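return atomic coordinates for the entry below.
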Amino acid sequence: MAVVGIALGAVAVLALLVYVHRYVWRRFVGDTTAAGSPLRRAGTVAAYTLPLLSVGALVSGRSGAPFWLQQVLAWPGYLWLAALLYLTLALLVGEAVRPLLRRLLARRAAAGTPAAPTQTQAQAHAETQAMATTTPQAAAPAPAPAPAPVSTPVSAPAPAPAPAADPSRRLFVARAVGGAAAVAGLGTTGYGAYGVLRGPRVKRVTVPLARLPRSAHGFRIAVVSDIHLGPILGRAHTRRIVDTVNRTQPDLIAVVGDLVDGSVDDLGPAAEPLAGLRSRHGAFFVTGNHEYYSGAAQWVDHVRELGLHPLENARVEIGGFDLAGVNDIGGESEGHGPDFGRALGDRDRTRAAVLMAHQPVVIDEAVEHGVDLQLSGHTHGGQLWPGNYIAELSNPTVAGLERYGDTQLYVTRGAGAWGPPVRVGAPSDITVVELASRQA
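Prediction:
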């Protein structure tokens, strides 16, 4: 039954994509170009090619395609998915504008057309013309007065049929709305891509912990998540992140999962700059769900070689608090899921505890084990608006700091992007969490 459900879901998604592409083609190409024109042919080719590139980008990594092919497909394929979203949203807004624009143009056309003469005016004009064409004669005896004409009712003239819509007006409206939608959709996509490629910005948050001793007051943790090294974001992206983290001069660095989308063989060189991370107490790492799509065991070994300390359901004492880490729930299928008992079960509960866990959904376990602060990522803050509303359906917190009982949960939006290298309404960040003691 599960297989049938997945198959039906895939068919539904495919049907939706076909419909959306057909709609986008009609509004941008079919309504704005002449049949057989070069522009229409080019638009039609693009309408078939771009979705194929998107499908290729999505399946090439999971199918084991060569990494160079993944890189070739990823840029146009993933960017088109983001562009399709915002072009479609812009066109839907245009559907509301379209009838208003048609009505405005129709009124302007009607105001510029001369009014038709009334029946009385027409009769007077005809009599004047008849008198003007009569040849003057010598004066003649005045004729006898004619009998008064019998008045007959004159029926009102039938209204003229409404003129058919002007084809040139329809074309103007289609091109105006389509052009505005293209500028809005592509402009939004371009700005969102610039935000990702520019690199994450630093965000600072102060979190008071009841059990944190005065000696640890002001302890700063640089939280980094969802870097997503892959066929688009590579070594230069890693270098930007490392430089940004090091400039904050943190006491500790927490890399909270989803470091990569690919194997160590393909992405090992892209991850190498992580060896340059610097902090007083070192850098720590926990797995995310994407590590389990990419060979989690190999990546855990590799980040250890780069100088990071993996916390695989483990705990260390850092100054005045415990730092614990659990594997991502994506590892359950491999028998390496989160084990809170192993990471936190035998600790001294008089000490404050900070937990690194990739997904916010494990907050209930954190509350049960007396964690003071959980650091998570995974959601990307929604990444592409209105994706934040979808992310809210499956995550207790999408971004920011919230309290659950005696436990606080902080969720970073992440430092990279999955799929389209585009963020809209959810800028990437590296968060410096400053711990505050209530005894200070």
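
for the rest of this, base every contact and every neighbour count on C-alpha atoms.
Fine.

what segments of the stretch 201-350 of the chain are helices?
In the stretch 201-350 of the chain, the helices defined using DSSP state H, counting those that start in this stretch lie at 235-247, 264-271, 296-305, 340-344.

among those, which is nearest residue 350?
Judged by C-alpha to C-alpha, the one of the helices of the stretch 201-350 of the chain that comes nearest to residue 350 is helix 340-344, at 12.7 Å.

and that closest one, which residues are buried?
340, 343-344 (16 or more other C-alpha atoms under 10 Å).

ok, stretch 42-54 next?
43-44, 47, 50-51, 53-54.

next up, for comparison:
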Amino acid sequence: MPRWASLLLFFIPVLLLLVGAHVYLFRRLVRDVTEHRGLRRAAGALFTVGFAGAFGARALGAVLPSAASRVVGIVFLAWIGLVLYLLMFTLAADALRTVARWRARRQAASGAEPSEPASPERRALLGRGLALGAGVAGASVTGFGTWRAFHPPDVRDIPVRLPGLPKALEGFTLVQLTDIHIGGVLQRRFVDELVSRTNALKPDLIAITGDLVDGSVETLGPFVAGFGALRARHGAFFVTGNHDYYSDADAWVAFVKSLGIQVLRNRSVTIGDGAASFQLAGVDDWSADRLGEPGYDLDAALRDVRPDRASVLLAHQPSNFDEVARRGVGLQLSGHTHGGQMFPGTIVGDLIWGSRNAGLSRTEQSLLYVSRGCGFVGPPMRVGAPSEIARLVLLPG
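Down below sits the predicted model:
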């Protein structure tokens, strides 16, 4: 399927959902709550601008200075998240009202006297209270999620028993960065903070497992250049993610290499010396072939990987891990899922990926670690899936 057709199939349902959400929220949180014409007009203008901005922020940002473009992007992307949470809480409030009405009708049908006579004034007051509660709850979750998204990722320590790891490498620290999504919102300041936190861990090796950027080298190169300051005893390594392909993966691979970061495109290298070593392999993104690129080639990546030695595979997506486990790879590091990023996306992610949505899981004798990622995509929010810098401490299996 052509990419334009895939985008169309994605954006049409999203457009319809946003239209319906804006109309419903205006009716429930504004029209049904106040008869003040000024307030209704102001709220109507806010909803109209918010809806238009959600789809036009990119075009508007293209004609604004970079600083203003970033602010516009943050505001309108956050608006989408706010609408999502207002919708969730307002639907929940309406469900409570529906249950209360059903119970009252059932009580009346049974002939029992209601404990307190219902009145239009009481119903209106209850409706306003529920609407206010839904609005406050939605705004509170949005505020927390936005703060959490821009807060530097926490360090998450994960001890991993890697089959075949030499005793001499016990305690080897591998720091994983993934799904950073440098773009119109996350820029150089975020990069510098991420690099500083990573270097402070004094890692033996750094792995960047894809979705580094959302944009061109020309636009984002000055921001991404900050990753040239990453320091690890055995260096930093990069594999491509699907968003890197949306942004011209070949150009980004060349740029990343210029920063002194090694790129593993369906190949492997040896980390360490002699018997005190393990094999590190990397594959291009699983979905690259759907974008007309050569893409994922597990056979090529594992061609020189010996089954009797410890091995680690860098792969952006946790897809195809059953086959990776069948090949006897000891550990795969992935990202892509963001752990769902925002509730209820966390639940959807668990339904799609199961135990592979986030964290450490095992298939046969092979381990998979899926990081929730460092950045975000879409609304600048993290709710129920905090961002992370994963520090994996390797131990003999």
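
picking that back up, out of the buried residues of helix 340-344 of the first structure, which one sits closest to residue 322 of the first structure?
residue 344 (9.2 Å).

what's the counterpart of residue 146 of the second structure in the first structure?
Aligned counterpart of residue 146 of the second structure in the first structure: residue 193 (TM-score structural alignment).

now residue 218 of the second structure
So, by TM-score structural alignment, residue 218 of the second structure is matched to residue 265.

now residue 23 of the second structure
Match for residue 23 of the second structure (TM-score structural alignment): residue 22.

what's the neighbour count on its match?
15 (other C-alpha atoms under 10 Å).

how about residue 276 of the first structure: what's its closest non-neighbour residue?
residue 242 (6.8 Å; C-alpha to C-alpha, 6 or more residues apart in numbering).

and the equivalent of that neighbour over in the second structure, what does it touch?
Under the alignment (TM-score structural alignment), residue 242 of the first structure pairs with residue 195 of the second structure. Residues in contact with residue 195 of the second structure (C-alpha atoms under 8 Å, 6 or more residues apart in numbering) are 226-227, 229-230.

centre-most residue in the first structure?
Among the residues of the first structure, residue 384 comes closest to the average C-alpha position under C-alpha atoms, centre = their mean, at 1.6 Å.

that one contacts residue 428, correct?
No: Residue 384 of the first structure is beyond contact range of residue 428, at 11.4 Å (criterion: C-alpha atoms under 8 Å).

show the contacting residues for the counterpart of residue 253 of the second structure in the first structure.
By TM-score structural alignment, residue 253 of the second structure lines up with residue 300 in the first structure. By C-alpha under 8 Å, 6+ apart, the residues touching residue 300 of the first structure are 287, 310.

picking up where we left off before, the match of residue 146 of the second structure and residue 423 of the first structure: what is the separation?
7 Å (C-alpha to C-alpha, to the nearest Å).

out of these two, name the residue with the larger neighbour count.
residue 423 (27 against 19).

mind checking what that one lines up with in the second structure?
By TM-score structural alignment, residue 423 of the first structure lines up with residue 382.

and if you look at residue 126 of the first structure?
Going residue by residue (TM-score structural alignment), residue 126 of the first structure aligns to a gap.

and the longest helix along the second structure, what other elements does it pack with?
Looking across the second structure with DSSP state H, the single longest helix is helix 66-109. Applying 3 or more C-alpha pairs under 8 Å, 6 or more residues apart in numbering; DSSP states H and E, one finds that helix 66-109 of the second structure contacts helix 3-26, helix 37-62, helix 120-150.

same list (those) but as JSON lines, adding distance to residue 325 of the second structure.
Shown next, in JSON lines, are those (distance: least, C-alpha to C-alpha, whole Å):
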{"stretch": "helix 3-26", "distance to residue 325 of the second structure": "31"}
{"stretch": "helix 37-62", "distance to residue 325 of the second structure": "41"}
{"stretch": "helix 120-150", "distance to residue 325 of the second structure": "33"}
